[in-house]
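*Asks:* Attaching a predicted model along with its sequence, questions to come.
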Amino acid sequence: MLKTRIITALILAPIAIGGIFFLPPLGFALFTGAIITLGAWEWANLSGLEGQAGRVVYALVTAAVLYGLLNVPAVAVLWLALVWWVVGFLLVRSYPGGAARWGSIPARAVMGLLVLVPAWVGLNHLRTGGFQFGDSTNNLLVILYVFCVVWVADIGAYFAGRAFGKAKLAPRVSPGKSWAGVWGGLVAVGVFAVVISVLASADTVETLLLVLASLVTGLVSVVGDLLESMLKRFRGIKDSSQLLPGHGGIMDRIDSLTAAIPVFALAITQLGWLATGHW
């Protein structure tokens, strides 16, 4: 299993790096749209659509929604995402209570759109917007930053959870996660944000605001992870698919990012660090 994971990672890493950091905006939109569409194909299964025909149709509908949003103001979609992730938190918190209200196939299909579409919009908003923080003006760096926030939160949560993880966070959804892991991840994110602020020559106010935005982003990334875990538990499956040998599916790799990206994009837009861009 470890060998398979390593081989898959070695193949996918250069593809992901090239697609995210070396494509022009339109190519970036197409590349990330393809990833989201594959994620939608997986979410169709989480929704209860077991047949390939239904899963493909759902993925194509998602791709059509992405195309239809090309000329829609990104900020409107990002505000919708923020509302959705508050709702997502409430759903996870109450599980298994309330599952009867959202457990139908149509309801879960709509949930998938609310998870996947704003993530794509937020990612492309970060790519095309005019970013300014401290002495930094590189939009690709801000995309790398939000990825790192999620990774740092995961790493901090892992070590804090192993050392102190007695009180479980959401045992009915993901028994392995603990409150200590959450706090450990947030501490790691806060330290990371301060380090980046210093490197970017940010002033005190910018640093404090970046720390706050990063902490909120790290916190909501946990909700993204838990929401997918809840859907998998409800559906009775371990992985979203087997598209990535040794790693499960695409959703298993991007679940935290689907929540973190739109929330962070909205936060730095409202702070005036990211202006509306163009394709």
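*Replies:* Everything's here; your move. Residues are numbered from 1 along each chain as shown.
*Asks:* Please make it C-alpha for all contacts and neighbour counts, starting now.
*Replies:* Fine.
*Asks:* which residues in the stretch 51-200 of the chain form helices?
*Replies:* Under the criterion DSSP state H, counting those that start in this stretch, the stretch 51-200 of the chain carries helices at the ranges 52-68, 74-94, 99-102, 105-128, 139-164, 179-199.
*Asks:* for the ones you listed, which one ends up most surrounded?
*Replies:* Each of the helices of the stretch 51-200 of the chain was assessed for mean neighbour count using mean count of other Cα atoms under 10 Å. The highest is helix 105-128, with a mean of 22.
*Asks:* before we go on, here's another structure to hold up against the first:
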Amino acid sequence: MAAHIETGALVITMAGRWSVGQAYALQRAFERCAAHRPPYVAVDCTRIVPDGLVPALLPALVVLGESCRRGITVLVCAPASTLTGLLRRLPTTRIRFYPRLTEALSRVRPYHLPGPSRRVHRRFTPSPGAVGTARRLVRECCERWRLDGVTDNAQLVVSELMANAVEHAGTDIDLTICHHRQHLRIAVADRHHAVPAIDHKGADDGDADPRQEIALRGRGLALVARSVANWGVLRGTDGKVIWAALAAPRATRLRLSDLALLSGSGYPA
């Protein structure tokens, strides 16, 4: 699995001969993608040999449908008419078909936010003021989504991730914040390929090359690791994404603004 920084898509590349094992590998990859809440998942099947395609695709069809129901648009890249014919039978409009991966990624809207969503995206230039703006954006999201208990840690995390991107990458920076299944997820993407050293049990560093590790400023990701439930790095052809997930159940207590709304609607305050 790799990240496409410009569009926010995650890319799954399949190769070899179709088998039941391949289908379950696709299912596991989709589960990992869904945890990141991307706007798109691209499945590149152009290197697949379609032998025994029908029985092998059954588990994959199920997981494709599940991913679409979670609000993720799936981009299937496959020239094989048998494959596209099977996938077109899925009862969803969230699957799109393209002959090549490059065409699929060129046709989608970068960081598209479909409908009402607890998800915010903002693109920054690598300036010192980006860190403060990102902190304010995270605080506003926590207030809007009633995640009172996580605001301080979320601001700390986004400060460290944004500051490292500004200092070490020096490229455009994409910040995505989303709340899903009682976790607040903060993802910072840049267009630099060097990845930070990861020394954390729950981190996912992919195939990090130690020769490309970068030095982190100050307390850096060591501090982030102590403040979050999980974090890691997704590498891509056009950069990388560093993400962190914080446990963030929604607040259940009423606020003064809620009481005012109730009193104004005829209910006893």
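*Replies:* Arrived safely. Please read these numbers as outputs of a predicted model, since none were measured by experiment.
*Asks:* Once they're superposed, what TM-score comes out?
*Replies:* The TM-score (TM-score structural alignment, normalised by the length of the second structure) is 0.23; 109 aligned residues with a Cα RMSD of 6.3 Å.
*Asks:* thinking again about what came up before, of the helices of the stretch 51-200 of the first structure, which approaches G18 of the first structure most closely?
*Replies:* Across the helices of the stretch 51-200 of the first structure, the minimum distance to G18 of the first structure, taken as Cα to Cα, is reached by helix 139-164, at 11.9 Å.
*Asks:* could you check the angle helix 179-199 makes with the closest one?
*Replies:* Calculated by axes from the mean of the first three to the mean of the last three Cα atoms, to 10 degrees, helix 139-164 of the first structure forms an angle of 140 degrees with helix 179-199.
*Asks:* what angle separates helix 139-164 of the first structure from helix 105-128?
*Replies:* Calculated by the same axes, to 10 degrees, helix 139-164 of the first structure forms an angle of 120 degrees with helix 105-128.
*Asks:* Measure how far helix 139-164 of the first structure is from the centre of its chain, please.
*Replies:* When C-alpha coordinates are averaged (Cα atoms, centre = their mean, to the nearest Å), helix 139-164 of the first structure and its chain have centres 12 Å apart.
*Asks:* Surely A130 of the second structure is in contact with M162?
*Replies:* Yes: counting by Cα atoms under 8 Å, M162 is a contact partner of A130 of the second structure at 7.4 Å.
*Asks:* Those two: which has the busier surroundings?
*Replies:* Between A130 of the second structure and M162, counting by other Cα atoms under 10 Å, M162 is the more crowded of the two (28 against 17).
*Asks:* any idea how far A154 of the second structure is from the more buried one?
*Replies:* According to Cα to Cα, to the nearest Å, M162 of the second structure and A154 of the second structure sit 12 Å apart.
*Asks:* Y24 of the second structure now?
*Replies:* Note on Y24 of the second structure: its distance to A154 of the second structure, by Cα to Cα, is 35 Å.
*Asks:* now L246 of the second structure
*Replies:* Taken as Cα to Cα, the span from L246 of the second structure to A154 of the second structure is 7 Å.
*Asks:* quick one: which of the helices of the stretch 51-200 of the first structure is nearest L227 of the first structure?
*Replies:* L227 of the first structure lies closest to helix 74-94 among the helices of the stretch 51-200 of the first structure, at 6.1 Å (Cα to Cα).
*Asks:* neighbouring contacts of stretch 27-36 of the first structure?
*Replies:* G19, I20, A63, L66, L116, V117, W120, N124, I250 (Cα atoms under 8 Å, 6 or more residues apart in numbering).
*Asks:* quick one, what contacts the nearest residue to D154 of the first structure once chain neighbours are set aside?
*Replies:* Distances taken as Cα to Cα, 6 or more residues apart in numbering put G185 closest to D154 of the first structure, at 6.2 Å, once the chain neighbours are dropped. Listed by Cα under 8 Å, 6+ apart, the contact set of G185 of the first structure reads V152, A153, D154, I155, G156, A157, Y158, A160, G218.
*Asks:* farthest-separated two in these?
*Replies:* Using Cα to Cα, the two most remote members of the contacts of G185 of the first structure are A160 and G218, lying 14.8 Å apart.
*Asks:* Name the nearest residue to W243 of the second structure, sequence neighbours excluded.
*Replies:* Nearest non-adjacent residue to W243 of the second structure, counting by Cα to Cα, 6+ apart: A187, 4.1 Å away.
*Asks:* what helices or strands is the strand or helix carrying the one you found leaning on?
*Replies:* Following DSSP states H and E, the helix or strand that holds A187 of the second structure is strand 183-190. Applying 3 or more Cα pairs under 8 Å, 6 or more residues apart in numbering; DSSP states H and E, one finds that strand 183-190 of the second structure makes contact with helix 151-164, strand 173-180, strand 239-247.
*Asks:* between the ones you listed, which one is nearest to L221 of the second structure?
*Replies:* When those are compared (using Cα to Cα), the closest one is helix 151-164, at 7.1 Å.
*Asks:* Return the set of buried residues in the closest one.
*Replies:* By neighbour count, and taking 16 or more other Cα atoms under 10 Å as the criterion, the buried residues in helix 151-164 of the second structure are T151, A154, Q155, V157, V158, S159, E160, L161, M162, A163, N164.
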